[in-house]
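>>> mind folding the following:
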Amino acid sequence: MADKQPHLNGAFYGPAVPPPAKTYHRHGRGRGCACCLFTTFLKLLIGIVVVVGVAVLILWLIFRPNKLKFDVNGAELTRFNVSGNQLHYNLALNLTIRNPNKRIGVYYDVIEASPFYKDQRLNTQWLPAFYQGHKTTTVLSPHFDGQQVVLLAGEKLAEFNGETLAGVFDVDVKFRLRLRLKVGAVRIGNFRPKVNCELNVPLKSNANSSPFFQTTRCDFDF
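Have a look, this model is predicted:
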C-alpha cells in the first residue's frame, strides 16, 4: 500500500514562539523619593522663614522700637589705692535707664554689673529685676566696695601713677542684661544686650581733682 503522507523534503517549522517580555529596572527609585522629600521640606522651611520675616518687619514698622538709653549721672569714688597687689576701692554710681518707646515695655530679668580697671574685673553685683513701662525713666544706684588682686606693671603701672597724681581714674562699668519685651499683652524674646560705661571718676579725697563728675552716655549693644 502506497504511503499517502508526502515526503518532507525540508525542515519543519512549528508555530512561531513569541519573544520573551522585556523587563525594565528603574535604578535609584528610593533615592528619588528621598530627594523629593528633602525638596518639599526645604520649600516648607523657606516658606516659614519668609512668613516669620514678614511678620517681624510688620511689627517693626508698627512699633518702631528705639534703643534703651543708659546714662551715668553721678559717680563717687571715695577710695582707690593699691597696697601690695591689692586694689582697695569704694565706688557708688547713679545710673538712669530710659525707655523711649511708646508701645513697648521692658522686663529686666537679670542685671549683672561689674566694674573693670585696666581690663581687670573688680567685683560683680546683681541688681534687682524690674519692669519698665512706656516712655519712663528708672534710676539705679549700684555700689561697689571691696578689694581685688590686680596686676599693675609697665604701662599699666605708669597709667595708674598718672591717674593717682591727677586724682581721676578711668573705670569701666559693664552691664550684662537679660530682657523681655512687652508688646500689648504679649511678652516676646529673651534678649541679652551688653552695656559698657567708660567713666572718668574723680577721687573725692584728692584735693587736686575736680569734685564734679560729668554725665556719661553708655554704649548699648543689642
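
>>> C-alpha from now on. contacts and neighbour counts both.
Fine.

>>> what are the buried residues along stretch 123-133?
127, 132-133 (16 or more other CA atoms under 10 Å).

>>> span of it from start to end?
30 Å (CA to CA, to the nearest Å).

>>> tell me where the chain has helices.
29-63, 155-166 (DSSP state H).

>>> return the residues in contact with the spatially most central residue of the chain.
Central residue of the chain (CA atoms, centre = their mean): R192, 5.1 Å from the mean position. Applying CA atoms under 8 Å, 6 or more residues apart in numbering to R192 gives the contacts 176-179, 222.

>>> go again using 10 Å as the cut-off
Taking CA atoms under 10 Å, 6 or more residues apart in numbering, we find R192 in contact with 110, 176-180, 221-222.

>>> swap in R176?
110-114, 126, 192-196.

>>> ok, the closest residue to Q132 other than its chain neighbours - how many residues close by?
Take Q132 and drop its neighbours on the chain: the residue closest to it by CA to CA, 6 or more residues apart in numbering is V106, 5.2 Å away. V106 sits with 20 neighbouring residues when counted by other CA atoms under 10 Å.

>>> same list (the helices of the chain) but as JSON lines, adding distance to V72 and mean neighbour count.
JSON lines is the format used below for the helices of the chain (distance: least, CA to CA, whole Å; neighbours: other CA atoms under 10 Å):
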{"stretch": "helix 29-63", "distance to V72": "28", "mean neighbour count": "12"}
{"stretch": "helix 155-166", "distance to V72": "20", "mean neighbour count": "14"}
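
>>> next, format these as CSV and append distance to R217.
As requested, these are arranged in CSV below (distance: least, CA to CA, whole Å):
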stretch, distance to R217
helix 29-63, 25
helix 155-166, 22
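
>>> quick one more, to check against the first:
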Amino acid sequence: MVIVGFCLFLVWSFLNVSFQVIRESTIPQVEVDDVNLTGFMLSPTNNTLYYDVAANMTFKNPYSKVGIQFDKIDADLMYQGQRLGTKVMLDVFYLPPNKEKSNVNVILRGEHVLQLINGDEKLVYASENKSGVYKIGLKVRIVTSFMWLNLNSGRTTVEIMCDNLQILSSMGMFGMRACGSL
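Here you go, the predicted structure:
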C-alpha cells in the first residue's frame, strides 16, 4: 500500500511540474553581455569576408521548480542574412531553478564568401566599415532537457536570435542585449 501511495505521489508530482512547464511555456533566457570584433574585413577581389568575433553570453533558467540541462549549444554568426560560421560549444551544464550562468564564451573565426544578391551587400559593408559600427547577429540553438527529482524529460531544441548587435570595431558592443526566440 505504501508503494502504491508513493507511486501516486510521484505521478501527481510529475504532472504538477509538467503542468508548470506547459503553463509557463518559457524558454531559457539568453543575453549577450559583450561582443568583441577583432577582425572583420571584406576582400575587394573575391567577396570573401574574414571574421574574428568573440561573444560572452549569460543563460538564465526562468522556471521556479524545474532545472534545465543544457545538452548542446550551437552559435551561428549572421551578417546580412547569411550564416558566416558555426561554433559548437561542448560545455554541458545544468541550471537549477531561477539561476543563471554567466561567462559562456564563444569565439567564431574564419572566412565566408558573401553571396551577392543585388550588389547592396558591398555598399552596406562599405558604409559600416566607414562608420566602424557593424550590425551582426548570433543565432543560438540550444538542446535542453528538463530535470526534476533526478528525472529527465525528452530533449527539446530551441532557436534564439540575437540580431542587430551594434558592434564598434574598436571597442566592442556596449551594454547587455536580451535575445528572443525564433
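
>>> still on that earlier bit, conserved subset of the contacts of R192 of structure 1 in structure 2?
Checked against structure 2 using both residues aligned by TM-score structural alignment, their matches' CA atoms under 10 Å, the contacts of R192 of structure 1 keep these contacts: 110, 176-180.

>>> quick check: the farthest pair among the residues you listed?
R176 and R180 (13.7 Å; CA to CA).

>>> residues in structure 1 aligned with the longest strand along structure 2?
Scanning structure 2 for the strand with the most residues, using DSSP state E, yields strand 133-148. Mapped onto structure 1 using TM-score structural alignment, strand 133-148 of structure 2 spans residues 168-183.

>>> list the buried ones in the matching stretch?
Going by 16+ other CA under 10 Å, stretch 168-183 of structure 1 has these buried residues: 168-182.

>>> distance of F93 of structure 2 relative to G39 of structure 2?
30 Å.

>>> actually, V17 of structure 2.
46 Å.

>>> now do T86 of structure 2
In terms of CA to CA, T86 of structure 2 sits 17 Å off from G39 of structure 2.

>>> so who does the alignment partner in structure 2 of D109 of structure 1 touch?
Matched to structure 2 by TM-score structural alignment, D109 of structure 1 sits across from D71. Residues near D71 of structure 2 by CA under 10 Å, 6+ apart: 89-94, 142-145, 155-157.

>>> now do the same contact list for M89 of structure 2.
71-75, 104-107, 142.

>>> tell me which two of those residues sit farthest apart.
It's D71 and I107 that sit farthest apart of the contacts of M89 of structure 2, by CA to CA, at 19.0 Å.

>>> enumerate every residue touching N85 of structure 1.
147-152 are the contacts of N85 of structure 1 under CA under 10 Å, 6+ apart.

>>> which of those residues count as buried?
Here, 16+ other CA under 10 Å leaves 147-148, 150 buried among the contacts of N85 of structure 1.

>>> tabulate those (JSON lines), appending distance to C36 of structure 1.
Formatted as JSON lines, the buried ones among the contacts of N85 of structure 1 follow (distance: CA to CA, whole Å):
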{"residue": "Q147", "distance to C36 of structure 1": "65"}
{"residue": "Q148", "distance to C36 of structure 1": "63"}
{"residue": "V150", "distance to C36 of structure 1": "62"}
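
>>> tell me which of these fall in strands.
147-148.

>>> L93 of structure 1: which of the buried ones among the contacts of N85 of structure 1 is nearest?
Q147 (17.4 Å).

>>> so what corresponds to that closest one in structure 2?
In structure 2, Q147 of structure 1 lines up with E111, judged by TM-score structural alignment.

>>> ok, now how distant is that match from S13 of structure 2?
51 Å.

>>> cool, and V21 of structure 2?
Computed as CA to CA, the V21 of structure 2 to S13 of structure 2 distance reads 12 Å.

>>> what do you get for D120 of structure 2?
57 Å.

>>> same question for E31 of structure 2.
32 Å.

>>> these two: which has the busier surroundings?
Higher neighbour count among E31 of structure 2 and S13: E31, with 17 against 14, using other CA under 10 Å.

>>> got a list of what that one touches?
56-60, 102, 162, 176-180.

>>> could you do P142 of structure 1 as well?
75, 91-95, 113-114, 125-127.

>>> could you find the closest non-adjacent residue to T136 of structure 1?
N99 (5.5 Å).

>>> same thing with R155 of structure 2?
R155 of structure 2's closest residue in space is S145 (CA to CA, 6+ apart), at 4.6 Å.

>>> burial count for the equivalent of Q29 of structure 2 over in structure 1?
Q29 of structure 2 maps onto K69 in structure 1, with residues paired by TM-score structural alignment. Neighbour count for K69 of structure 1, taken as other CA under 10 Å: 16.
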